[in-house]
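Visitor: Any chance you can model this:
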Amino acid sequence: MDRRGRRTRRVVAEINVVPYIDVMLVLLVIFMVTAPMLQQGVEVTPPSAASKALPQSDDVPIVITVDKTGQYAVSGQDAPSGQVPLDTIQAYVLAARKLNPKIPVLVKGDKDASYQFVMGAMVAMQKAGVDKVGLVTDQPRSNSNSPSGGK
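Guide: The predicted structure follows:
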C-alpha cells in the first residue's frame, strides 16, 4: 500500500457542550420550582409604632419571629427553617455571633402575641450574649380622623 492513497484522520479538538446545556436547564427548572418553597419564618403582623428606621447595614440581620400562639421561628444566614424551640434559636444566634459579633438581632412579634412570649425571646438573646435587641414594628398609618391625627 502506498501512502498517497490512504487518508489520514484528523483529531477534532472541540468540546461537545450539549450535555452541559441539558444539565444547566435541568438545574434551572429545579431551582425555579424550589425557590418559592424556601421562604423561612412564619407570617406575623407586627404592631405599629412611630419609630425611626435602623441604619442600613451590610450584615443580614437575624430575625426571631414570635407568632400569636407563642411559636418561634428564626431567619438569617443558614438559619434552621420552620418553627423551632427557643433553645435551638439561642444556640444558632450564639454560633452566628461568634462568626460575626456585629450582626444585628431583631425580634418580630405578632401584635396579638403575649408579652411573655416576646420577652422569652429577648431573654434568650440576652443569654446568647446579645447586648442590643431590636424590635420590629410597622409604621402607623396616618389617619386624620383619629384623636391624635393631624388636626
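
Visitor: CA only for contacts and neighbour counts going forward, please
Guide: Noted.

Visitor: Residue 20 and residue 26, how far apart?
Guide: Computed as Cα to Cα, to the nearest Å, the residue 20 to residue 26 distance reads 10 Å.

Visitor: Same question for residue 133.
Guide: Distance check for residue 133 against residue 26: by Cα to Cα, it reads 43 Å.

Visitor: Compare those two (neighbour count), which wins?
Guide: Here residue 133 and residue 26 are set side by side on neighbour count (other Cα atoms under 10 Å), and the busier one is residue 133, at 16 against 12.

Visitor: want to put them side by side, so please do this one too:
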Amino acid sequence: MTRRAKHRLMNEINVVPYIDVMLVLLIIFMVTAPMINHGQIELPQIGKSLATPAAPLEVIIKADGSLTLRDRAVSAVEQKVNRVQLINAIKQKQAQNAEQPVVIAADKNVRYEEVMIVMDILQQNQVSKVGLLAQQK
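Guide: Alright, predicted model coming up:
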C-alpha cells in the first residue's frame, strides 16, 4: 500500500514556464512596437476651394394641380407660375449655376401623373438634378 501512495498521479499544472514565455513575448512586443512604421495617408490636392451646394428650387404641385415655385436661396415666398414660367425661371437659375438642383413637392392628393408630367418637362429642358421632397413622419 505504501507503494501506491508514492506513485499517485499529479493533478496540478505547473504554470511557471507559461509565465516565463508570456513575459518574454511581452518584452519582445514592447521592444519592437516603436520600430513599426506607421501608415502615411497621402491626401489628394485640389486647385480650387470647394463651393457650397446651391439651395434647391422647390416646385410645389398643389392639390388642385396648380404650380408654385419657391427659391429658398432668395426667399421663402412662393410664386404662382404656369409651366412656361416655371421653365423660364429654372433656365434663368441654371444660367447662373449649371448644377442648380430642383425638388418637386407635391400634395399627397395629387395624381402621380401630374408629378410625372412636371418631371418630364424638367428633363426635356436639361435639368439634370431633380429630386422629390417628402415629409418625415
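
Visitor: In what element of secondary structure is the spatially most central residue of structure 2 found?
Guide: Geometric centre of structure 2, nearest residue: residue 53, 14.6 Å, by Cα atoms, centre = their mean. Assignment of secondary structure by DSSP states H and E places residue 53 of structure 2 within no helix or strand.

Visitor: Could you give the residue range in structure 1 aligned to the lengthiest helix in structure 2?
Guide: The helix spanning the most residues in structure 2, taking DSSP state H as the definition, is helix 16-32. Mapping helix 16-32 of structure 2 onto structure 1 (TM-score structural alignment) gives no aligned residues.

Visitor: What ranges does structure 1 have for its helices?
Guide: Using DSSP H, the helices assigned to structure 1 run over residues 18-34, 86-99, 115-127.

Visitor: Alignment lookup: residue 103 of structure 2 to structure 1.
Guide: With TM-score structural alignment as the matching criterion, the partner of residue 103 of structure 2 in structure 1 is residue 106.

Visitor: Is it correct that its match is in contact with residue 63?
Guide: Yes - taking contact to mean Cα atoms under 8 Å, the distance of 4.7 Å between residue 106 of structure 1 and residue 63 places them in contact.

Visitor: What's the match for residue 92 of structure 1 in structure 2?
Guide: Superposed on structure 2 with TM-score structural alignment, residue 92 of structure 1 falls opposite residue 89.
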